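>>> following is a predicted model, sequence given first.
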Amino acid sequence: MTNYKNEDAVVLFSGGQDSTTCLFWAKQTFRNVEALCFSYGQRHSLEIEVARNIAKIAEVSFRLLDASVISQLSPNSLTDSSIVMDEEQPAGSYPNTFVPGRNMLFITFAAAIAYAKNIRHLVTGVSEADYSGYPDCRDTFIHSLNATVNLAMDKHFIIHTPLMHKDKVKVWAFADELGVFDIVRNETLTCYNGIKAEGCGHCPACKLRNRGLQEYLDQRSKSI
């Protein structure tokens, strides 16, 4: 495994289960970590305060970037509260929680900020193993965008995706291995309806999170 202990990283950070797990992974992997959070017109501003608090717990610097232009681009239920949120993925389509272009823009913004600080490592919590079918969570997309931002900025960025091939059960196990299981369980906000920890229980994000948590707890109890 490559040693990055003498290098810094920017972590794309929302305060949710996945990005929080990645934040603590990055703390163990890099010399210095900056948490980059985005305000993009999401339904719940509480997400930002949760992210700020977790960054404080992690003792990393926190930066909030205004990316509200995203809410003006395509209608979706995460930035338009008048749209009733899909609780299940429609057949042959993406759920209306999909925000077109979001991850592409977030990573591009992060790369531009990292460029100014001479940082080449970007960390994001996307995963194609256990998600709602979003195309911008796929490994092929990350590799493609990595090549694009490298060409656009003439810099050798490395986009790290520690969770890419982990389902939610394995993400919980990973958080436990990192020693931050309780922080991820109790302090994060993954729920699309803006409720911390176990959340509302019925939005797509809560279903994935809680199903994975229960399965991991079952596995852990059997191994004791």
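Yep, it's here. Bear in mind the structure is a predicted one, so any value in this text is a computation, not a measurement.
>>> only C-alpha atoms for contact and neighbour calcs from this point on.
Will do.
>>> contacts for the longest helix along the chain?
Identified as the longest helix of the chain according to DSSP state H is helix 204-223. Helix 204-223 is contacted by residues 17, 86-88, 130-132, 167-170, 172-173, 190-192, 198-201 when judged by Cα atoms under 8 Å, 6 or more residues apart in numbering.
>>> longest strand in the chain, please.
Taking DSSP state E as the criterion, the chain has its longest strand at strand 32-39.
>>> would you mind pulling up the elements that it packs against?
Where contact means 3 or more Cα pairs under 8 Å, 6 or more residues apart in numbering; DSSP states H and E, strand 32-39 is packed against strand 8-12, helix 17-29, helix 46-58, strand 61-66.
>>> second structure for comparison follows:
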Amino acid sequence: MNDQKAIVVFSGGQDSTTCLFWALRKFEHVEAVTFQYGQRHIEELQVARNICEHLEVTHHLLDMSLLNQLAPNALTRKDIEITENEGELPSTFVPGRNLMFLSFAAILAKQIDAKHLVTGVCETDFSGYPDCRDIFIKSLNVTINLAMDEQFVLHTPLMWLDKAGVWELSDQLAAFSFVKNNTLTCYNGIKGSGCGECPACKLRKNGLEKYETNRKREQAK
């Protein structure tokens, strides 16, 4: 396996785009994989494609539409309301999504001889999603390696960062403006700052405001 080759699980959103820039800085050769699973904001597929073209990164698109059939939720059904109630998983949780995405990404990685898998999951701002936890990633890394008799390494550069920290990382990677203007995080499919009302937009905006405040404070010292 090529120790300098990586594949990034890529949606075209803030987190995965930051991870893509991180991987481009860390590895000699990077490719990206995006999954079509009937997501609510299908525009993310075109955004992901455009970003990869701009960065000259090979882009793979895999059909995972079975996930839509098995796990109806607010990300795959426009008739399901986006809700976040205390003590409950958000209606945007797609059971098994990261399990399937990373498993298929590993299969693809084997085909292109890549040792490293990069994903933007985060336990700090993870909305309670169980498949964004560090313990899950570590467990899956072991399982994938046992299942395929390989030595893949799963990287989670955002695992312990809040959204302000993700913005800071993008700034350190000289990608702050690019991520701010060219990514799609909004549940309603609006690029950049988004609709401003959905949970994803609010999380992104709050993190941005926190980071910009911190940056101004540091610059003023």
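Perfect, I can see it now. Just so it is clear, the model here is predicted, and its values are computed rather than measured.
>>> now the TM-score, please.
Once superposed, the chains reach a TM-score of 0.96 (TM-score structural alignment, normalised by the length of the second structure), with 218 aligned residues with a Cα RMSD of 1.1 Å.
>>> ok so, going back, what residues in the second structure pair up with the longest helix of the first structure?
Under TM-score structural alignment, the counterpart of helix 204-223 of the first structure in the second structure spans residues 199-218.
>>> that stretch: which residues count as buried?
Residues 199-205, 207-208, 211 are the ones in stretch 199-218 of the second structure that count as buried (16 or more other Cα atoms under 10 Å).
>>> repeat for stretch 136-155 of the first structure
Neighbour-count burial for stretch 136-155 of the first structure [16+ other Cα under 10 Å]: 136-139, 142, 145-147, 149.
>>> quick check: the corresponding residue of the first structure for Arg77 of the second structure vs Arg43 of the first structure, distance?
Counting by TM-score structural alignment, Arg77 of the second structure lines up with Asp80 in the first structure. For Asp80 of the first structure, the distance to Arg43 of the first structure (Cα to Cα, to the nearest Å) stands at 7 Å.
>>> ok, now Glu198 of the first structure?
18 Å.
>>> these two: who's more crowded?
Glu198 (18 against 15; other Cα atoms under 10 Å).
>>> which strand or helix spans that one?
Using DSSP states H and E, Glu198 of the first structure sits in no helix or strand.
>>> ok, it to Arg185 of the first structure distance?
8 Å.
>>> give the aligned range of stretch 179-186 of the first structure in the second structure.
Going by TM-score structural alignment, stretch 179-186 of the first structure sits over residues 174-181 in the second structure.
>>> kindly report the same for stretch 24-32 of the first structure.
Matched against the second structure by TM-score structural alignment, stretch 24-32 of the first structure falls on residues 21-29.
>>> can you list contacts of the matching stretch?
The contact list for stretch 21-29 of the second structure (Cα under 8 Å, 6+ apart) reads 4-6, 8, 30, 118, 157, 170, 173, 175.
>>> tell me the one among those nearest to Glu88 of the second structure.
For the contacts of stretch 21-29 of the second structure, the residue nearest Glu88 of the second structure by Cα to Cα is Pro157; the value is 26.6 Å.
>>> so the counterpart of the closest one in the first structure: helix, strand or coil?
Per TM-score structural alignment, the equivalent position to Pro157 of the second structure in the first structure is Pro162. Following DSSP: H, G, I helix; E, B strand; the rest coil, Pro162 of the first structure is assigned to coil.
>>> list the contacts for Pro162 of the first structure?
Counting by Cα under 8 Å, 6+ apart, Pro162 of the first structure touches 22, 123-125.
>>> if you set the cut-off to 7 Å instead, what comes out?
By Cα atoms under 7 Å, 6 or more residues apart in numbering, the contact list for Pro162 of the first structure reads 22, 125.
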